[in-house]
Each structure stands twice: as C-alpha cells, then as structure tokens.
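**Student:** Any chance you could fold what I've pasted below:
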Amino acid sequence: MTLLNEQAAGVYVIAVTPFTDEGALDLQSTDRMVDFYLEKGATGLTVLGMMGEATKLTAAESSTFVKRVLARVAGRVPVVVGVSASGFAPMRELSESVMGEGAAGVMVAPPGHLRTDDQIYGYYEMVAETLGKTPFVLQDFPLVTNVQISAAVILRIIKTLPTCVMLKHEDWPGLSKISTLRQASETGEGRRISILVGNGGMFLPEEMGRGADGAMTGFAYPEMMVDVTKAYAAGNIERAHDLFDAYLPLARYEQQPGLGLTIRKYTLAKRGAIASGALRKPGAKLSGADIADIERLVARQTRRLQAVS
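**Tutor:** Coordinates of the predicted model:
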C-alpha cells in the first residue's frame, strides 16, 4: 500500500464499527460496510475514529477490526487508522501494528489538557518522534478535544515535522483557517499539505471553496460527499451546492450531539450496509418519534435528489 501523502484528496469515509444487537464485534457486517463505502465512491477509509466507537473496543478487538477492514479493502484504497492514546507507548504499538498490516497512515488528535501553543507543538513533536517514518494526520476537532489549534501552530508543525501530511479540519467555524493555510502555501510560507474536512460535511461546499481537498468524515449517505467534491473539482459549483442542499436536512439531523451516531447507524442498517444499527453500550437509543423524523427526511431527500438529477 502506498503511504499517505500531501496529495491525498477525495473522500475518506470515517467508518462506523459494526456490532451485533448483543454488542459483539460483527465482522461479517464489517465486510459489507467496506463494500458499501467503496461502491459509493470512497477514495479512502478511516477507522477507529471518534465516531467509530474506538474507545469501546479492547486492544485485541481493535487489532481484529483493522485487520478485517484492511483484508477486505485489499489495497484498493488507502486506509487511515486512528491511534490517539493517553500515552505514547500504546500509540506506537498500535501504529506499528496497523502499518505492518498495510495501513497507509495514522491519525492523532491532541489530548484535552493542552492549552498553550508551545504545549500543542511540543505534543506533536513527540508524536512525530514516536511514529518515526509513519505519515500522520493532525486531527483538529476543538468541539470535542477542547484544544484550540491556531493556524500559526499548524504552520509551525507543517514546517518542522515532515511526516505530518494531512490536516483533518473540524474547527467550527473554521473557514478562515483553511484560507490562511492555503495562502501560506501559495506564497511559499509553508508546505502544502492535504486538508480533508469533517463535521459530517456540514460546510463541505464552502470548505472546498476555501481550498480543502475533500472530506474525511461520516454520513449515512457518503455519496453526498463524493458527488459534491467531484462536482466542485470539475468546476460545477452550482451543481455541488444543489446536491449538498438536497442532503442537508438529514445531514443536519445526524449532527445532534449524543444521538448522531445512533442516527447514522440506524440509516446505514436501513440501507443494508450493516446488519444492526446497535451501538456498544453506553449508547443512545432512538425513540419512535426519532425514527419517524428520519424516515420523513429520507423520503424528502429522495424527492429533492430526483429534482436536481
């Protein structure tokens, strides 16, 4: 497998982790899920992310799941693995394991105790030292990590740590950060790295307009992100926005804190991507009213897509 690099673009879907109704790891659904994402046009996959319930897996389960995904992908697209950990020893161990199995790179989010610019830079300096030659993605998700990473710190990391090849941009609002990073690379003030965006694609058209290379996030309809990025790359800006608008009500509904992953997995199960929409405990459950909302949104989405096709 080719290693992750600064030219990465397209849609790297953040994969869910399928479980049975009883909470066991569902490896057959893992195969179905991989096939589903690739059929919808994913150019890469990211596993063990924050929306992949990684913290609910044992170390053995994490290894088993990653191996199953990599085996099913069989080198067709790059696979990035989240290796964020409370210490560098487990980070190194997991990273070496997944890279040995064929992963293209790893992703690291900052721990929540970092506050100053120097602390953040120092942490990623140690990440780079820990990972060695392994390329890594810097996950900038302050809404969850509570760590505010400025554009200046990112540029400092990019300048001095060559194994940082991608930013997963999930700041909100953060459009100006993308603009700043792209302006720096255009003027020669900083190395150009890949920028893939998150937040369920909620701002994808605007982020593409600021210079993002695509998306690294999840949504029950990953083809939305695929089609929007393709339309934008082809210069068909209005079509990109029309497509995005058709999916937006469901994408917005899926972004509810605490319930979003349950909504996503319910819809993926409905679409046949996984056998069960169950989350491993603890996890929220949908009410009858929630399900009625989802069904209504899906029906309206179908009609709107027909109108813009």
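
**Student:** rest of the way, CA atoms for contacts and neighbours
**Tutor:** OK.

**Student:** List of residues touching stretch 118-136?
**Tutor:** Stretch 118-136 is touched from outside by 3-5, 88, 91-92, 95, 99, 104-108, 110, 114, 149, 153, 156-157, 161, 163-166, with contacts defined as Cα atoms under 8 Å, 6 or more residues apart in numbering.

**Student:** any chance you could map the helices in the protein?
**Tutor:** Here the chain has its helices, by DSSP state H, at 27-39, 59-73, 88-101, 117-131, 142-145, 151-160, 175-186, 204-210, 222-233, 237-254, 260-270, 288-308.

**Student:** mind putting those helices in CSV, mean neighbour count and distance to residue 194 included?
**Tutor:** Converted to CSV, the helices of the chain look like this (neighbours: other Cα atoms under 10 Å; distance: least, Cα to Cα, whole Å):
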stretch, mean neighbour count, distance to residue 194
helix 27-39, 19, 21
helix 59-73, 17, 22
helix 88-101, 17, 20
helix 117-131, 16, 17
helix 142-145, 14, 19
helix 151-160, 17, 11
helix 175-186, 17, 10
helix 204-210, 20, 12
helix 222-233, 22, 14
helix 237-254, 19, 20
helix 260-270, 21, 26
helix 288-308, 13, 30
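
**Student:** Any idea which of these gets closest to residue 198?
**Tutor:** helix 204-210 (8.3 Å; Cα to Cα).

**Student:** For the closest one, give me every contacting residue.
**Tutor:** So helix 204-210 is contacted by 175, 178-179, 182, 197, 214-215, 225, 228-229, 232, 240-241, 244 (Cα under 8 Å, 6+ apart).

**Student:** now for those, which pair is the farthest apart?
**Tutor:** With Cα to Cα as the measure, no two of the contacts of helix 204-210 lie farther apart than 182 and 244, at 23.5 Å.

**Student:** Next, the second sequence, to be compared with the first:
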Amino acid sequence: MTRLTETARGVYVIAATPFTDSGEIDFDSCDRMVDFYLDAGATGLTVLGIMGEAPKLTTDESSTIVARILKRVNGRVPVVVGASAPGFAQMQDLTRRVMDAGAAGVMVAPPGSLRTDDQIVTYYTQVAEFLGDTPFVVQDFPLTTGVQMAVPALARIFNSLPTAVCLKHEDWPGLAKITALRKDGTLNRRISILCGNGGVFLPEEMERGADGAMTGFAYPEMMVSVVEHHAKGDMERARDLFDAYLPLARMEQQPGAGLAIRKYIMFRRGIIASPAQRKPGANLDALSRAEIDTLMARLDRRLKELA
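**Tutor:** Okay, here's the model as predicted:
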C-alpha cells in the first residue's frame, strides 16, 4: 500500500459521487469516472471531499464507495479519503476502515467552531493522536469552514506533527500564504502543497511553489497540462491552455450551483450516467444547461486552434 508523503505532487482529482436519478449510488458510473480520471493523467484521487457529497452518505455507504474506487484504481495511484467528522470517534472509525482497504491517507478539515491559532493547533494535535500513524492532509478552506488558518498556526501544525504531510490550500485570496510557507525558516521540512478552488488560480499557485492541484474541475486534463508544462518551464503554453478552460472553471465556481454544474458537464462528457445530486441538492434549469453547452462547444473549438 502506497502511503501519502510530503513528496505528493501532480493532480489529485476530487472525485464526485455518482448517483442515479432516484438517489442511489451509481457504481457503474463510479468505475467509469475512475477510468476517466486516470486516463486524464491524474496522479492521485481524493474521495469523499466536500464536493463529493460526503455528508449525504451513511458510514457504510462511505466505506463501500471507497472500497469500490480502491478496487478500480488497483494501486495505480494513491487515494486520499475525506475523513472530516463532528467527533473523533467517527473520524477514527472511517480512517481505520479506509486505511485497511488500501487508502494512502485521509484529509481533515477543521470544525467551524475554531477561532484562535491555539484552538486550531490543539485540534490538529488531537487529530494526529487519534489517527496514529495515518498520514493526513490539512484542509485549509475558510470560504466553506469559516476557519482562518494563518501561516503561524499552519507552521506550528506541520513543524510538530510528522503525520501532517500535505496542505490542501484553498484560501482565497491565498497566493501570499503559499509564498510565506515556502520561505526559508517557516517550516522545518518541505511539505506537499496541493491547491483547490477548481483550479482557477493554478498557474499562479504553481509559480508560487505549489506542487499541484487537489480539486474537482470537470476537465482534469487542464490541471494536468498546467502542472506538466510548469515542470517543463513552459508557462506560456500552460497559460494558453488554462485560458481556454477558464470560462468553464469560472462557471463551476458559482456558490451553491458549482456541484450541479460540474456533474452536468461530467454527464455531458459521458463520464457519469446522471447529473443528479442526492437531496438536498440544486438542479440546473434549461437556460443554465444551454449556457454550459455553449461554453463546452467554444472550448472544443479553442482546443483545436491551440493544437
């Protein structure tokens, strides 16, 4: 079993959870989705993230879908599992289940009740104690969690907890945070920094010192291309490709509608059989679907020009 380490880089796609129109888990679409992500060049997958509708799943369903994805991946890339929970007992139980099944590590977001640096550091210290030797990702997503994780707090976490190996950087604006974390003397080791927010700042994040992306844009091949061209030193090509996808990445970032848009695009691309979310969930009206169809058609034309 490959374990997550500080060397994680590339694109860890946040996997959606496919449902049927009636709200059941669609395992056939799940298999097809995994194949698509790997064919697109994903270097890892992240399951049961915020955009994976994890709170709408039972504990048994969560374990079952992780097992299905791990079986389909078959060790080709590391799989990280979102393990955030209201209490440590639930977090510990899910972590044990998924690590026994072959996961590479887990991701933990802070509860919204945390306000001070000391509270944040204490929380993650307890996370590390409960998870034992399991490597974990610290999810920094204040737009959703409401928790502001300043650089000094993050430094205390990573400098004192060896099993905290990766930061999912999803602050907005947050480019200066990447620079501060990469500054000599801030951290006592180099950690992995993978970025979110649908990839809308990925070129700048890579230039600031990020190692890649951990997010769920419906065109993961864009993120793979940006990361690969950055590694080659060809940011002009990376930005040209990024710019072509930006209208759709921007469309996906709409609060409240983003997941519906992402699932609709995945449905239109033949990745999942239905764009349905498990209730409660937003639905797109006909005009919104038509707007997305237009952007997808424009993207196809632009990619042919760039080729």
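
**Student:** Give me the TM-score for this pair.
**Tutor:** Taking TM-score structural alignment, normalised by the length of the second structure as the basis, the two superposed chains have a TM-score of 0.99; 307 aligned residues with a Cα RMSD of 0.8 Å.

**Student:** before we move on, the earlier item: identify, from the contacts of helix 204-210 of the first structure, the entry nearest to residue 69 of the first structure.
**Tutor:** When the contacts of helix 204-210 of the first structure are compared against residue 69 of the first structure (criterion: Cα to Cα), the nearest one is residue 215, at 19.7 Å.

**Student:** mind checking what the closest one lines up with in the second structure?
**Tutor:** Aligned by TM-score structural alignment, residue 215 of the first structure pairs with residue 213 of the second structure.

**Student:** Run a quick neighbour tally on that match.
**Tutor:** 34 (other Cα atoms under 10 Å).

**Student:** Quick check, it in contact with residue 14.
**Tutor:** No - counting by Cα atoms under 8 Å, residue 213 of the second structure does not reach residue 14; the two are 9.4 Å apart.

**Student:** show me the contacts for residue 80 of the second structure.
**Tutor:** 4, 44, 45, 46, 47, 103, 104, 105, 106, 107.

**Student:** Mind telling me what it corresponds to in the first structure?
**Tutor:** Residue pairing (TM-score structural alignment): residue 80 of the second structure is matched to residue 80 of the first structure.

**Student:** Please apply the same query to residue 194 of the second structure.
**Tutor:** Aligned partner of residue 194 of the second structure by TM-score structural alignment: residue 196.

**Student:** Please tell me I have it right and its match contacts residue 171.
**Tutor:** No - between residue 196 of the first structure and residue 171 there is no contact under Cα under 8 Å: 11.7 Å.

**Student:** who has more neighbours, the two?
**Tutor:** Between residue 196 of the first structure and residue 171, counting by other Cα under 10 Å, residue 196 is the more crowded of the two (27 against 22).

**Student:** measure that one to residue 229 of the first structure for me?
**Tutor:** 11 Å (Cα to Cα, to the nearest Å).

**Student:** Quick check: neighbours shared by those two?
**Tutor:** Joint contacts of residue 196 of the first structure and residue 229 (Cα under 8 Å, 6+ apart) are 11, 214.

**Student:** before we move on, the earlier item: can you pull the contacts of the match of residue 215 of the first structure?
**Tutor:** 9, 10, 11, 12, 13, 194, 195, 196, 199, 202, 223.

**Student:** now residue 174 of the second structure
**Tutor:** Counted by Cα under 8 Å, 6+ apart, residue 174 of the second structure has zero contacts.

**Student:** next one: residue 164 of the first structure
**Tutor:** Residue 164 of the first structure is in contact with 128, 135, 136, 137, 138, 157, 158, counting by Cα under 8 Å, 6+ apart.

**Student:** Greatest separation within the residues you listed: which pair is it?
**Tutor:** Largest pairwise distance in the contacts of residue 164 of the first structure, by Cα to Cα, is 13.1 Å, between 135 and 157.

**Student:** so residue 26 of the first structure touches residue 18, yeah?
**Tutor:** Yes - under the criterion of Cα under 8 Å, residue 26 of the first structure makes contact with residue 18 at 5.4 Å.

**Student:** Compare the two (neighbour count), which wins?
**Tutor:** Looking at residue 26 of the first structure and residue 18 with other Cα under 10 Å, you find the greater number of neighbours at residue 18, namely 30 against 17.

**Student:** What's that one aligned with over in the second structure?
**Tutor:** In the second structure, residue 18 of the first structure lands on residue 18 (TM-score structural alignment).

**Student:** Its match against residue 30, yeah?
**Tutor:** Yes - with contact defined as Cα under 8 Å, residue 18 of the second structure reaches residue 30; the gap is 6.1 Å.

**Student:** circling back: let me know the closest of the contacts of residue 80 of the second structure to residue 276 of the second structure.
**Tutor:** The nearest one, if we look at those relative to residue 276 of the second structure and count by Cα to Cα, is residue 47, at 17.7 Å.

**Student:** what about the closest one, neighbour count?
**Tutor:** Neighbours of residue 47 of the second structure (other Cα under 10 Å): 28.
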